[in-house]
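Undergrad: can't give you the sequence, but here's the structure:
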């Protein structure tokens, strides 16, 4: 039987969020979560199912961020909101070592951009980050963008290009907070990067892992064969999705400090 879930809307630093708690989960360990949707679609509420599944496996609270969306709120509104939510979580009394980041697709790219911004600003780094099918290169220069197009049932290069225009307008798609593949990755916390072999963003994941490793980041890359973009969202139908979520939960748990006393 699935654990009971409580999802409560609220705000962090003026940024709307949905706080997800599952029965038995620790509320003093927090995963700050960023939904997908190409920076122009999606919401924290729409991703509550995947967020709650991750909460069950990680055994902790998830705070899903409703960052502002393009084209009404173009870049850099999303990374501004992501960093603002993290600052507010710190200010609320949650230590950085009890915070992790996670996200799916564009949300995973946003999580990485937030990590790069934290490092550049000297903020305390969170414990870890789990990135599902991350979109981290808005220049769309990965070979899989065309090489995997016939295998990808979810995304097309044309659709992603429309989202880039919505998000950036005439801005530079190689800006390090828009395409954090090109950001400084040194000093980042441990990263888990998961992708399916049947997605055009495969090379975003593999190049991110390679660049992070070259920057001496503790990075784990997991590529699951024969599955599509954000296959973790199909965990109730795909054994591979359930296994990936279990691995992500274990990764997040392992990087929180052990035997933490509850926060007062």
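TA: On my side now, so go ahead. The shown structure was predicted, so the numbers you read here are calculated from the model rather than taken from an experiment.

Undergrad: from here on, contacts and neighbour counts on C-alpha atoms
TA: OK.

Undergrad: Contacts only, for residue 148.
TA: 198-200 (CA atoms under 8 Å, 6 or more residues apart in numbering).

Undergrad: Looking at those, which is nearest residue 136?
TA: Closest approach between the contacts of residue 148 and residue 136, by CA to CA: residue 200, at 12.2 Å.

Undergrad: Put this next to the first one:
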């Protein structure tokens, strides 16, 4: 990275930090959901993107397609939000530009959220989305599965379920700031707490408590895919910011996947905060991260 790029990143991420700090942290699920939708959709989708709402199996979802993209290839995207917030709306700019960078159609899912719908509702919805793509005639080797934060967790867990059932797997995984350990044993939860403007230990504990039933062990591989047997998983790109409390969730996932002979690339982006590509419209590092993801996916496909 050049000095000019680093200075630009610092300036632009500073503006995003200011946006996040412009109001008090929301309290309660409704306020949190509204706030994430608001800040995530601060900049609209590009005018040349075609979006189309779709519904299946009781789920709302959205297709998107950028000019020149291959409609026969699909990014199946699961949004972040700690399983309790986030939506197609909050992540629309991120997923549509990811589809542009990857040169493919996207399908973003409004899966059910906790605490109204705890585990395993989200896993059932992810599997329903996978089955929907199969009914549309999209072959597994034409599908990229990805998401940020809890969406990265859900992406990994979907692959784990498919592998356990002996089914064909997606061609690759794209994981941004993945939340992989709901037992919260990562060292950076403490060491990065002072620089992460979004994710803190008490907040994560509240999210995990809302999502995971009390009789379910949080180190269960379907809850915390960091502890899964990752042998046979498809190639994965892991992108994480250096200013994240979840940094060690990503680096330990890379270590575990590498030890299981999974082909992967780990990118740690200096100064970046949790799920920074959400703000790609005003963040050059967000656009570069999406471009890097596009290059990775194109190399795999």
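TA: Yep, it's here. Remember, it's a predicted structure, so these values are computed and weren't measured experimentally.

Undergrad: Could you tell me which of the contacts of residue 148 of structure 1 are located in helices?
TA: Counting by DSSP state H, the contacts of residue 148 of structure 1 place none of their members in helices.

Undergrad: Including neighbour count and distance to residue 83 of structure 1, could those residues go into TSV?
TA: Output for the contacts of residue 148 of structure 1, formatted as TSV (neighbours: other CA atoms under 10 Å; distance: CA to CA, whole Å):
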residue	neighbour count	distance to residue 83 of structure 1
198	24	31
199	28	28
200	29	28
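
Undergrad: Out of those residues, which are shared with structure 2?
TA: Retained in structure 2: 198-200, out of these (criterion both residues aligned by TM-score structural alignment, their matches' CA atoms under 8 Å).

Undergrad: can you list contacts of stretch 71-84 of structure 1?
TA: 12-13, 15, 39-40, 65, 67-69, 110-111, 113-114, 117-118, 166-169, 177-178.

Undergrad: So for it, what gets flagged as buried?
TA: Neighbour-count burial for stretch 71-84 of structure 1 flags 71, 73-75, 77-84 (criterion: 16 or more other CA atoms under 10 Å).

Undergrad: same deal with stretch 164-178 of structure 1?
TA: Of all the residues in stretch 164-178 of structure 1, those buried under the rule 16+ other CA under 10 Å are 164-168, 173-178.

Undergrad: Where do the strands of structure 2 begin and end?
TA: Secondary structure of structure 2 (DSSP state E): strands at 50-56, 59-65, 70-78, 104-110, 143-148, 172-176, 236-241, 264-269.

Undergrad: coming back round to it: quick check, nearest of the buried residues of stretch 71-84 of structure 1 to residue 97 of structure 1?
TA: Taking CA to CA as the measure, residue 97 of structure 1 sits nearest to residue 83 out of the buried residues of stretch 71-84 of structure 1, at 16.2 Å.

Undergrad: Quick check: the gap between whatever residue of structure 2 lines up with the closest one and residue 190 of structure 2.
TA: Matched by TM-score structural alignment, residue 83 of structure 1 corresponds to residue 127 in structure 2. Distance of residue 127 of structure 2 to residue 190 of structure 2, given as CA to CA, to the nearest Å: 34 Å.

Undergrad: Which part of structure 1 matches the lengthiest helix in structure 2?
TA: Using DSSP H, we find that the single longest helix of structure 2 is helix 3-21. Using TM-score structural alignment, helix 3-21 of structure 2 lines up with nothing in structure 1.

Undergrad: helices or strands next to that helix in the packing?
TA: Packing contacts for helix 3-21 of structure 2, counted by 3 or more CA pairs under 8 Å, 6 or more residues apart in numbering; DSSP states H and E, involve helix 284-300.

Undergrad: now the buried residues of stretch 164-178 of structure 1 in a markdown table, with distance to residue 8 of structure 1?
TA: Shown next, in a markdown table, are those (distance: CA to CA, whole Å):
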| residue | distance to residue 8 of structure 1 |
| --- | --- |
| 164 | 31 |
| 165 | 33 |
| 166 | 30 |
| 167 | 28 |
| 168 | 31 |
| 173 | 35 |
| 174 | 36 |
| 175 | 34 |
| 176 | 33 |
| 177 | 29 |
| 178 | 29 |
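
Undergrad: Helices - which of the residues you listed land there?
TA: Using DSSP H, the buried residues of stretch 164-178 of structure 1 in helices are 164-168.

Undergrad: with these in mind, which one is nearest to residue 21 of structure 1?
TA: Looking across those and measuring by CA to CA, the closest to residue 21 of structure 1 is residue 167, at 31.3 Å.

Undergrad: Now do the same for the closest one: its match in structure 2.
TA: When structure 2 is aligned by TM-score structural alignment, the residue opposite residue 167 of structure 1 is residue 211.
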